[in-house]
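Asks: Quick one: sequence plus predicted model below, questions after.
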Amino acid sequence: MEKTNFIDYIRIFCRSGHGGAGSKHFLRTKFNAMAGPDGGDGGRGGHIILRGNKNLWTLLHLRYYKNVLAENGEAGSGTNCTGRSGKDIYIDVPLGTIAKDEESGLQEVEILEDGQEVIWMYGGRGGLGNSNFATPTNQAPEHAQPGEPGTEGYKYLELKVLADVGLVGFPNAGKSTLLSVMTAAKPKIADYAFTTLTPQLGMVEYRDGKSFCIADLPGIIEGAAEGKGLGHRFLRHIERNSILLFLIPADSADHKKEFDILHKELEEYNPEMLQKDFVIAVSKSDMLDDELKEAIAKDLPTNVPHVFISSVTQQGLRELKDMLWASLNESQQS
């Protein structure tokens, strides 16, 4: 159920509305059979608009919405009546969604705020009626413009999870357990690799009513940057995190090597990842004595702050929250 309900990547065909044609019409009255041109303009074609919705966290609602076709504008008519514009189509998406064109691969829209509305595909303009072309030398123009066509093509919607802190680590490092203890989230937890197949978000309550968002992300394996395991599907979700919390279990065979592999995968996927703030948390530390903690600390990078924690005994969790909050404030000020 977890795997099918989290949809973070879809392909859809979109077409904005065509503009309505301008009218070629001449006014005829009881007393004047040639009262002049009065053709109205055509209506605008419908836009396709993306709208941010903070209550959505997946693209699941668009899974079977494969064709998005906006309404065409109506043609103009006599007595200078403008045709009705086509109805705009609004597509609600979760925050952190980007829209790309399939053919060019270029990013076209990015939705980061609740209620943010961006016209993704513009409808075609309506054509001008013949009343717009009347001149002193051409008082009965026979010309009216056709409406402009809309735009169409295959598009991609891609979700990148928005969170202040992203949990990074190998499968079964204890990320889901930590999230369940620090937040009200209830991720799936089991004693085997790749328990987490989709990102899980939770709010960490700090002090004085303050809070921050933390994301439990699927575990990295060596070669993830090349697409192995969950590969790119996982790595793109950590692009938006301000801080990356590296979780390394105390019973790891080589703590430094584990950190170096995680660091390397991030660098190979996107070197800009290395500009983020890092924090290391050594999980399952309730099994360590002071001597072992000191030995492990010597192996860890000196330029990255670290803390020993235990989700079971809640050892070091307050210190971890303080460390993350301080780092978040430094990131926002810089």
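Replies: Nice, I can see it.

Asks: Going by C-alpha atoms from here, please, whenever you check contacts or count neighbours.
Replies: Fine.

Asks: So Asp277 versus Pro37, what's the distance?
Replies: 68 Å (CA to CA, to the nearest Å).

Asks: Next: Phe234.
Replies: Here Phe234 is placed at a distance of 62 Å from Pro37 (CA to CA).

Asks: Which one's more surrounded, those two?
Replies: Pro37 (25 against 22; other CA atoms under 10 Å).

Asks: how far away is the more buried one from Phe26?
Replies: Pro37 is 4 Å from Phe26, where distance means CA to CA.

Asks: Who are the packing partners of the helix or strand where Ser331 lies?
Replies: Ser331 is part of helix 317-333, with elements assigned from DSSP states H and E. Judged by 3 or more CA pairs under 8 Å, 6 or more residues apart in numbering; DSSP states H and E, the packing partners of helix 317-333 are strand 243-249, strand 277-283.

Asks: Can I get the ones you listed in TSV including mean neighbour count and distance to Ile261?
Replies: Below are the helices and strands packed on helix 317-333 laid out as TSV (neighbours: other CA atoms under 10 Å; distance: least, CA to CA, whole Å):
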stretch	mean neighbour count	distance to Ile261
strand 243-249	25	11
strand 277-283	22	14
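
Asks: just checking, Ser327 touches Asp277?
Replies: Yes: if you go by CA atoms under 8 Å, Ser327 and Asp277 touch, sitting 7.2 Å apart.

Asks: hold the first one in mind and look at this next one:
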Amino acid sequence: MTISIGIDLGGSNLRAAAFGGDSATPLAVHREAVGDDRAPEAIVERMARTIERLAGGSADPVTVGVGVAALLRDRRGTVANSPHLRWRDVPFGELLGRRLGARYRLGVYNDVNAITWGEAVAGAARGYRDVLAVYVGTGIGGGLIAGGQLIEGASHCAGEIGHTKVRWDDDAAPCMCGGRGCVEAYVGGRYLIARIRRELANKRRKTTVIERAGGSIDAVTPGHVDDAALDGDAWALALWTELAALLAVALGNALAILNSQRLILGGGVLERTPALRTMAEIDLMLVAPAASLEPLTVAVAELGDEAGLVGAARLARDGVSIIE
């Protein structure tokens, strides 16, 4: 039986799984914290040992797909920038390939691309040839499938929907990418939580949100705001109305260009804020072109943490962007 291994390298955890043949059910799973030592060489060594354990005594060549929370520069797995790992201009694919040796065939992918492909293989995008997947977590990432093919782009950064602009006036919010007015700077988790707590601390608005968090502003999460909005809290509803519209504009513009059959919404923020997600879907119906909406169905991501492992393993097994 041929073995393929999928890796998901994020800012907090390194997760890995081995798959046999065409199965999307893992034979074995490994998870560990990334830890404080984020030097590329240290992470490569730990990852290589994990891969070797999962590969076991397989006599056949083993394919390895790695999804990285990073902006990639090329098909050789060069990390242009990864704020989570604090990497910039790191030849990650070259380092890992050299450490593993000729027995392993390696592909390195953006983590959201791997997640999107995982949903296409065994999740909410199964059976769809044209897909836009948008994940709202700490930041906002996107994955694109067109004609049944993963779209990585000329410089490997297709799908960066989080950095499309939804505001461009003088008050547009600054983003970690160096730009202003990105949808991530409004709806991405790190910015959203900071804004919620800042507004509650500075204005002490009449709202039930703080009470829902046990009386501590520092304990408030987007989930508390979502619960309050569902109960008709005026401040929470006003904030969600603003943010749902901005997210809908970004989604609508992307769909106008891509004409996707399937829109998948996922990520930690949207998983915990069903009211915000529903409001954004309603606004999307108002802002997206009618022709783009006609073939569209919207679904919630199904595979959770396993999506990136399944997707990375399958991309490598199928020979997508293998490093030669």
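Replies: Okay, I see it. Keep in mind that what you see is a predicted model, and the values were worked out from it rather than measured.

Asks: And the TM-score, once the two are fitted together?
Replies: Once superposed, the chains reach a TM-score of 0.27 (TM-score structural alignment, normalised by the length of the second structure), with 145 aligned residues with a CA RMSD of 6.4 Å.

Asks: circling back to that earlier point, need the overlap of contacts for Ser327 and Asp277 of the first structure.
Replies: Common neighbours of Ser327 of the first structure and Asp277 (criterion: CA atoms under 8 Å, 6 or more residues apart in numbering): Ile243.

Asks: Could I get the full set of strands for the stretch 151-300 of the first structure?
Replies: Taking DSSP state E, counting those that start in this stretch as the test, the strands found in the stretch 151-300 of the first structure are 152-159, 165-168, 200-205, 211-216, 243-249, 277-283.

Asks: which strands and helices sit next to the shortest one?
Replies: Which is strand 165-168 of the first structure. Here strand 165-168 of the first structure touches strand 211-216, strand 243-249, going by 3+ CA pairs under 8 Å, 6+ apart.

Asks: Can you list the buried residues in the shortest one?
Replies: Put plainly, it is strand 211-216 of the first structure. Neighbour counts using 16 or more other CA atoms under 10 Å place 212-216 of strand 211-216 of the first structure among the buried residues.

Asks: Check which helices and strands that strand is in contact with.
Replies: For strand 211-216 of the first structure, the packing partners by 3+ CA pairs under 8 Å, 6+ apart are strand 165-168, helix 175-182, strand 200-205.

Asks: Could I get the ones you listed in CSV, plus columns for mean neighbour count and distance to Gln332 of the first structure?
Replies: Output for these, formatted as CSV (neighbours: other CA under 10 Å; distance: least, CA to CA, whole Å):
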stretch, mean neighbour count, distance to Gln332 of the first structure
strand 165-168, 26, 13
helix 175-182, 22, 22
strand 200-205, 19, 18
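
Asks: so which of the ones you listed comes closest to Val282 of the first structure?
Replies: Among those, the nearest to Val282 of the first structure by CA to CA is helix 175-182 (11.0 Å).

Asks: now the angle from that closest one to helix 317-333?
Replies: 90 degrees (axes from the mean of the first three to the mean of the last three CA atoms, to 10 degrees).

Asks: helices and strands around helix 175-182 of the first structure, which ones?
Replies: Contacts defined by 3+ CA pairs under 8 Å, 6+ apart place helix 175-182 of the first structure against strand 200-205, strand 211-216.

Asks: Quick one: closest of those to Lys175 of the first structure.
Replies: That would be strand 211-216 among these, by CA to CA, at 6.1 Å.

Asks: ok, Arg15 of the second structure to Arg46 of the second structure distance?
Replies: Look at Arg15 of the second structure and Arg46 of the second structure: by CA to CA, they are 11 Å apart.

Asks: Which one of the two is surrounded by more residues?
Replies: A side-by-side neighbour count of Arg15 of the second structure and Arg46, using other CA under 10 Å, places Arg15 first with 24 against 13.

Asks: is it true that Lys100 of the first structure touches Tyr156?
Replies: Yes: with contact defined as CA under 8 Å, Lys100 of the first structure counts as touching Tyr156 (5.0 Å).

Asks: Which parts of the stretch 1-150 of the second structure are strands?
Replies: Along the stretch 1-150 of the second structure, counting by DSSP E, counting those that start in this stretch, strands occupy 3-9, 13-20, 28-33, 62-68, 71-72, 79-82, 87-90, 104-110, 131-136, 140-146, 149-150.

Asks: what does the first one contact?
Replies: In this structure, residues lying in contact with strand 3-9 of the second structure by CA under 8 Å, 6+ apart are 14-21, 51, 54-55, 58, 60, 62-69, 111, 308-314, 316-317.

Asks: mind running it again at 6 Å?
Replies: The contact list for strand 3-9 of the second structure (CA atoms under 6 Å, 6 or more residues apart in numbering) reads 14-20, 62-68, 308-309, 312-313.

Asks: Pull out the buried members of those residues.
Replies: Counted by 16+ other CA under 10 Å, those give 14-19, 62-68, 308-309, 312-313 as buried.

Asks: can you tell me how far the closest residue to Ile214 of the first structure other than its chain neighbours sits from Leu157 of the first structure?
Replies: Counting by CA to CA, 6 or more residues apart in numbering, Ile214 of the first structure lies nearest to Val165, which is 4.6 Å off, once chain neighbours are set aside. According to CA to CA, Val165 of the first structure and Leu157 of the first structure sit 23 Å apart.

Asks: ditto for Leu247 of the first structure
Replies: Here Leu247 of the first structure is placed at a distance of 30 Å from Leu157 of the first structure (CA to CA).

Asks: Kindly report the same for Ile111 of the first structure.
Replies: As judged by CA to CA, Ile111 of the first structure and Leu157 of the first structure stand 11 Å apart.

Asks: With Val282 of the first structure instead?
Replies: On the measure of CA to CA, Val282 of the first structure and Leu157 of the first structure end up 36 Å apart.

Asks: cool, and Gln107 of the first structure?
Replies: Separation of Gln107 of the first structure from Leu157 of the first structure (CA to CA): 10 Å.

Asks: Ok, Leu324 of the first structure next?
Replies: For Leu324 of the first structure, the distance to Leu157 of the first structure - CA to CA - is 31 Å.

Asks: quick one: contacts for Ala275 of the second structure?
Replies: Taking CA under 6 Å, 6+ apart, we find Ala275 of the second structure in contact with Asp226.

Asks: separation between it and Gly118 of the second structure?
Replies: Ala275 of the second structure is 26 Å from Gly118 of the second structure, where distance means CA to CA.

Asks: Serialize the strands of the stretch 151-300 of the first structure to CSV and add fields for distance to Gly52 of the first structure.
Replies: What follows is the strands of the stretch 151-300 of the first structure, written out as CSV (distance: least, CA to CA, whole Å):
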stretch, distance to Gly52 of the first structure
strand 152-159, 12
strand 165-168, 21
strand 200-205, 18
strand 211-216, 18
strand 243-249, 24
strand 277-283, 27
